[in-house]
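>>> sequence-free structure coming up:
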């Protein structure tokens, strides 16, 4: 495989180029792509042209670059989150109709929660989450639920990392994080007040497969007021509905082979 003078392969360079796009920057110039990917402008320009020819990138009339429909098509065909999202959507829509704020579904991906779906309402409280967006596990309600039920190696990795503060209420102390994770496993939900934005509260519950394995987190973002905790029962009911829908589908609907019952 061809490598550059720095030793990185063509695949490495293509991945860095594609990772330069994000929910906040879906469209970039070639110069911006080169800078964000850490590539020479000539290399970035050549790769953009090749990826555009294959439909993996596309150009706007002003020559700015965005991810192409071909990329979306290929990703949608084999996405491990596709079955999960399809099973969850009817319940996510019902949840959204009840809370009339933000309802979202997230999965564990490395040190982050990756949001595979989000429904919002006009005039809803501020929410930084976007579909295909990420947040650190320690900072968001969905992330905390997923971290609480992740393996010990994942938990220890996060606990030994710097914990970024979004607000004064974000959990940034490892010992406090350990206590919160234990509480989540005991109570089976989490209530985060102002962890991402001071005016918003978030609540989340785990979504389980037929065997009880946590495969996702279902959450809402609502105003930080006395009514926030009243959403927990409907969250739990919708999570149970998603579990039943997953159990009826192939591979338990999660897109991966069910690993069996959780360890004690």
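That came through, no problem. Source: prediction; values computed, not measured.

>>> switch to C-alpha atoms for all contacts and neighbour counts from now on
OK.

>>> just checking, next helix/strand downstream of the helix or strand harbouring residue 84?
Element membership for residue 84, per DSSP states H and E: helix 82-99. Downstream of helix 82-99, the next assigned helix or strand under DSSP H and E is strand 102-109.

>>> that next one - contacts with which helices or strands?
In this structure, strand 102-109 packs against helix 82-99, strand 112-119, helix 141-148, strand 214-223, with contacts taken as 3 or more CA pairs under 8 Å, 6 or more residues apart in numbering; DSSP states H and E.

>>> I'd like these as a markdown table, with mean neighbour count and distance to residue 196 appended.
Shown next, in a markdown table, are those (neighbours: other CA atoms under 10 Å; distance: least, CA to CA, whole Å):
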| stretch | mean neighbour count | distance to residue 196 |
| --- | --- | --- |
| helix 82-99 | 19 | 19 |
| strand 112-119 | 22 | 14 |
| helix 141-148 | 29 | 9 |
| strand 214-223 | 26 | 10 |
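
>>> pipe those into a markdown table and attach distance to residue 181 per row.
Below are the helices and strands packed on strand 102-109 laid out as a markdown table (distance: least, CA to CA, whole Å):
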| stretch | distance to residue 181 |
| --- | --- |
| helix 82-99 | 24 |
| strand 112-119 | 15 |
| helix 141-148 | 5 |
| strand 214-223 | 14 |
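
>>> out of these, which is closest to residue 39?
strand 112-119 (25.5 Å; CA to CA).

>>> contacts for the next helix-or-strand element following the closest one?
Downstream of strand 112-119, the next assigned helix or strand under DSSP H and E is strand 134-136. In this structure, residues lying in contact with strand 134-136 by CA atoms under 8 Å, 6 or more residues apart in numbering are 111-115, 129, 143.

>>> and the helices and strands packed on strand 102-109: which comes nearest residue 10?
With CA to CA as the yardstick, what comes closest out of those is strand 112-119 (26.3 Å).

>>> so the closest one versus strand 102-109, what angle?
Relative orientation of strand 112-119 and strand 102-109, computed by axes from the mean of the first three to the mean of the last three CA atoms, to 10 degrees: 150 degrees.

>>> what is the most widely separated pair among the contacts of strand 134-136?
Greatest spatial distance among the contacts of strand 134-136 (CA to CA): 111 and 129, at 16.0 Å.

>>> residue 34 reaches residue 41, doesn't it?
Yes. With contact defined as CA atoms under 8 Å, residue 34 reaches residue 41; the gap is 5.4 Å.

>>> who has more neighbours out of these two?
residue 34 (21 against 16; other CA atoms under 10 Å).

>>> below is structure B, check it against A:
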């Protein structure tokens, strides 16, 4: 594969453009190329190639967005075909009971990756979006994923943090120990002052977290126990389906 003068492969430069779409809201081609840190001629040529492949699209007003082909490819990833497919019916059940946002997430080196999200009209503010990454040490879903993480996943996450929260923050260490003991996490007002995140792990046969199942509810909701029961029932159901696959 051809390299640039800096030694960077074409694929790496194309990936920088796709990553820049994620961080720059509705950029123009010029803004996208600048955000990716590419030379103008190189960037425009790559954008044209990515458009021809269906990986980028440009709207009538000149805004660049991810192309439909990226979404089509993403649907074939194991995380969509297995975890998301198994979880979705149970998430819909939780959503109908709690009447607030319900989401599924996994632990990634960068943080907590949102795999699926269901909401309701009038639900409390929830900034999480599918494919977003949120901080693991500041979210209830992150706490259950860290508390029940497989050693390799935990090591990869810690490697990306600077400084390492698990050595720097004794409060986080205590909280994760409590999460392991009680089997769920609830954090109020950290991401949004008006909301609380309530999360349980989806466990495999080794009692390791495959994912986190979360509801985002009003901070002073009187229905937290009901929400927790719905999450726990759904989590067991997802685990059972995954083990049968």
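Everything's here; your move. Please read all numbers here as calculations on a predicted model, not as lab measurements.

>>> follow-up on the earlier one: looking at the contacts of strand 134-136 of the first structure, which one is closest to residue 175 of the first structure?
Taking CA to CA as the measure, residue 143 is the one of these closest to residue 175 of the first structure, at 17.0 Å.

>>> OK, contacts around that closest one?
Residue 143 of the first structure touches 106, 108, 112-113, 135-137, 217, counting by CA under 8 Å, 6+ apart.

>>> hmm, try it at 10 Å
By CA atoms under 10 Å, 6 or more residues apart in numbering, the contact set of residue 143 of the first structure is 106-109, 111-115, 134-137, 204, 216-217, 219.

>>> again with residue 69 of the second structure
By CA under 10 Å, 6+ apart, the contact list for residue 69 of the second structure reads 53-57, 75.

>>> residue 1 of the second structure: neighbour count?
With other CA under 10 Å as criterion, residue 1 of the second structure counts 6.

>>> residue 230 of the second structure corresponds to which position in the first structure?
By TM-score structural alignment, residue 230 of the second structure lines up with residue 234 in the first structure.

>>> next, the buried residues of the longest helix belonging to the second structure.
Determined from DSSP state H, the single longest helix within the second structure is helix 224-244. Burial within helix 224-244 of the second structure, assessed by neighbour count using 16 or more other CA atoms under 10 Å, is assigned to 224, 227-228, 230-232, 234-240, 242.

>>> what packs against it?
helix 85-98, strand 185-188, strand 195-203, strand 209-218 (3 or more CA pairs under 10 Å, 6 or more residues apart in numbering; DSSP states H and E).

>>> residue 161 of the second structure is nearest to which of those?
Each of those has some distance to residue 161 of the second structure by CA to CA; the shortest is strand 209-218, at 20.0 Å.

>>> mean per-residue distance, that closest one versus the first structure.
For strand 209-218 of the second structure, the mean deviation from the first structure after alignment is 0.5 Å (mean CA distance after the TM-score superposition for the first structure).

>>> what span of the first structure is that strand aligned with?
The aligned range for strand 209-218 of the second structure is 214-223, by TM-score structural alignment.

>>> next one: stretch 98-107 of the second structure
Residue span in the first structure matched to stretch 98-107 of the second structure, by TM-score structural alignment: 99-108.

>>> related to what we said a few turns ago, can you put the helices and strands packed on helix 224-244 of the second structure in a markdown table and add distance to residue 62 of the second structure?
Below are these laid out as a markdown table (distance: least, CA to CA, whole Å):
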| stretch | distance to residue 62 of the second structure |
| --- | --- |
| helix 85-98 | 35 |
| strand 185-188 | 40 |
| strand 195-203 | 36 |
| strand 209-218 | 35 |
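
>>> so residue 7 of the first structure sits in a strand?
No. Counting by DSSP: H, G, I helix; E, B strand; the rest coil, residue 7 of the first structure is not part of a strand but coil.

>>> can you count the residues close to it?
Neighbours of residue 7 of the first structure using other CA under 10 Å come to 9.

>>> gap between it and residue 20 of the first structure?
20 Å (CA to CA, to the nearest Å).

>>> ditto for residue 113 of the first structure
Residue 113 of the first structure is 19 Å from residue 20 of the first structure, by CA to CA.

>>> run a quick neighbour tally on the residue nearest to residue 214 of the second structure when sequence neighbours are not counted.
Leaving aside its sequence neighbours, residue 214 of the second structure sits nearest to residue 199 (CA to CA, 6 or more residues apart in numbering; 4.2 Å). For residue 199 of the second structure, the tally of surrounding residues (other CA under 10 Å) stands at 32.

>>> so residue 199 of the second structure sits right up against residue 185, yeah?
Yes. Shown here, residue 199 of the second structure and residue 185 form a contact pair, counting by CA atoms under 10 Å, at 5.3 Å.

>>> intersection of neighbour lists for those two?
139-145, 179, 214, 228.

>>> wait, which of those is closest to residue 189 of the second structure?
Residue 189 of the second structure has its nearest neighbour among these in residue 139, at 9.8 Å by CA to CA.

>>> list the contacts of that closest one.
Counting by CA under 10 Å, 6+ apart, residue 139 of the second structure has contacts 111-112, 145, 185-191, 196-199, 214.

>>> closest one of those residues to residue 124 of the second structure?
Here the nearest of the contacts of residue 139 of the second structure to residue 124 of the second structure, counting by CA to CA, is residue 196; it sits at 9.3 Å.

>>> tell me who's in contact with the aligned partner of the closest one in the first structure.
The equivalent of residue 196 of the second structure in the first structure is residue 201 (alignment by TM-score structural alignment). Residues in contact with residue 201 of the first structure, defined by CA under 10 Å, 6+ apart, are 125-127, 140-141, 191-195, 220-225, 228-229.
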